[in-house]
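K.L.:
below is the structure, and that's it, no one-letter string:
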């Protein structure tokens, strides 16, 4: 039995009133929590995906982990032929990395010629310039004119498809020590089947 029913009823109403006020406060703050939660999710996704900018000549994805940055970089640039870059007039695949011959070779885009190739990056893609300058100075293959072995093998596997896709003229022959002919290339009409 309740000793003081009026006091009990009053205390119960206070609890009920407090709960109602708390629910109103929660409802008032819910949009703020939603905004913070959405922003947090978006930041997490952006951080996981990283920068979506790609090198304009080879297509290598920027792997700079900073959310906001002006200087892009990629640990591994790829042979420019994978993105359809070909030698002017002869249209053969450019099987070198972006930073190779950066200071000596020209880059022709439409009717514009950029000499040396570095000038293209200065004018059109300055965000990549520091990365390419660094690799031109210190990159493992900086003094060569060919990509690393795994990219050469990959090229031999997909070259027929890419030559056809980008309307290039394939090289008449490849150095078998550098580009193994034992690797069977996909046929030029190959189309990937996505599941």
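P.N.:
Okay, I see it. Source: prediction; values computed, not measured.

K.L.:
every contact and neighbour count from this point should use C-alpha atoms.
P.N.:
Noted.

K.L.:
where's residue 22, which helix or strand?
P.N.:
Secondary structure assignment for residue 22, by DSSP states H and E: helix 5-49.

K.L.:
and after that helix, which helix or strand comes next?
P.N.:
Using DSSP H and E, the helix or strand that follows helix 5-49 in sequence is strand 107-109.

K.L.:
okay, now the one to match up with it:
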């Protein structure tokens, strides 16, 4: 998954949230080659993905995590975070949300935003470079060549002033109408 893919995923998650929300998505890849007796013996590739969503409504917080970066799972993620927020007691000293922050991009890596790849061919080439000197000297080489890459994106939104709770439906409309009639704002 590229950085652009993660940014699009996080943006899509936030678009389904009402109020303060923070989402962090992570895609981690690991590639490995084991070699023994001057021969490659095992290639493995592993990938883990996770997303963490944190919602806030006034002094209440709710958080949920999932082990997949699929938009089809976002509704369940939101439901779990909202359910936790509904049953958690209010924080007696809630901290103010930091709000969105502009962070400088890292340009030292690949410009096309694709994560580093250590495919089977590259692993075999690296192992050959390690095995060749041992073979020339008549020794047997054994070891592991591995590489890891992690792509992370975190986004935050703040849609209302701090301290105001979300209200909806007829109860909120009736409450607003009563305040207008009584002259209060």
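P.N.:
Great, that's in hand. Worth saying up front: this structure is predicted, and the values here are computed from it rather than measured.

K.L.:
can you calculate the TM-score here?
P.N.:
After superposition, the two chains reach a TM-score of 0.23 (TM-score structural alignment, normalised by the length of structure 2), with 80 aligned residues with a C-alpha RMSD of 6.0 Å.

K.L.:
hang on, the earlier thing: what packs against the helix holding residue 22 of structure 1?
P.N.:
With contacts taken as 3 or more C-alpha pairs under 8 Å, 6 or more residues apart in numbering; DSSP states H and E, helix 5-49 of structure 1 sits against no other helix or strand.

K.L.:
what strand or helix carries residue 25 of structure 2?
P.N.:
Per DSSP H and E: strand 20-36 holds residue 25 of structure 2.

K.L.:
didn't residue 66 of structure 2 look like it was pressed against residue 75?
P.N.:
No - between residue 66 of structure 2 and residue 75 there is no contact under C-alpha atoms under 8 Å: 11.3 Å.

K.L.:
of these two, who's got more company?
P.N.:
Neighbours were tallied for residue 66 of structure 2 and for residue 75 using other C-alpha atoms under 10 Å; the higher tally belongs to residue 66 (16 against 13).

K.L.:
got a list of what that one touches?
P.N.:
Neighbour list for residue 66 of structure 2: 50, 51, 52, 77 [criterion: C-alpha atoms under 8 Å, 6 or more residues apart in numbering].

K.L.:
what do you get if the cut-off is 10 Å, keeping everything else the same?
P.N.:
For residue 66 of structure 2, the contact set (C-alpha atoms under 10 Å, 6 or more residues apart in numbering) comprises 25, 49, 50, 51, 52, 53, 73, 74, 76, 77.

K.L.:
what does residue 112 of structure 1 give?
P.N.:
residue 120.

K.L.:
show me where structure 2 has helices.
P.N.:
3-15, 74-87, 120-136, 169-182 (DSSP state H).

K.L.:
would you format those as a markdown table with distance to residue 150 of structure 2 included?
P.N.:
Putting those into a markdown table (distance: least, C-alpha to C-alpha, whole Å) gives the following:
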| stretch | distance to residue 150 of structure 2 |
| --- | --- |
| helix 3-15 | 10 |
| helix 74-87 | 22 |
| helix 120-136 | 18 |
| helix 169-182 | 43 |
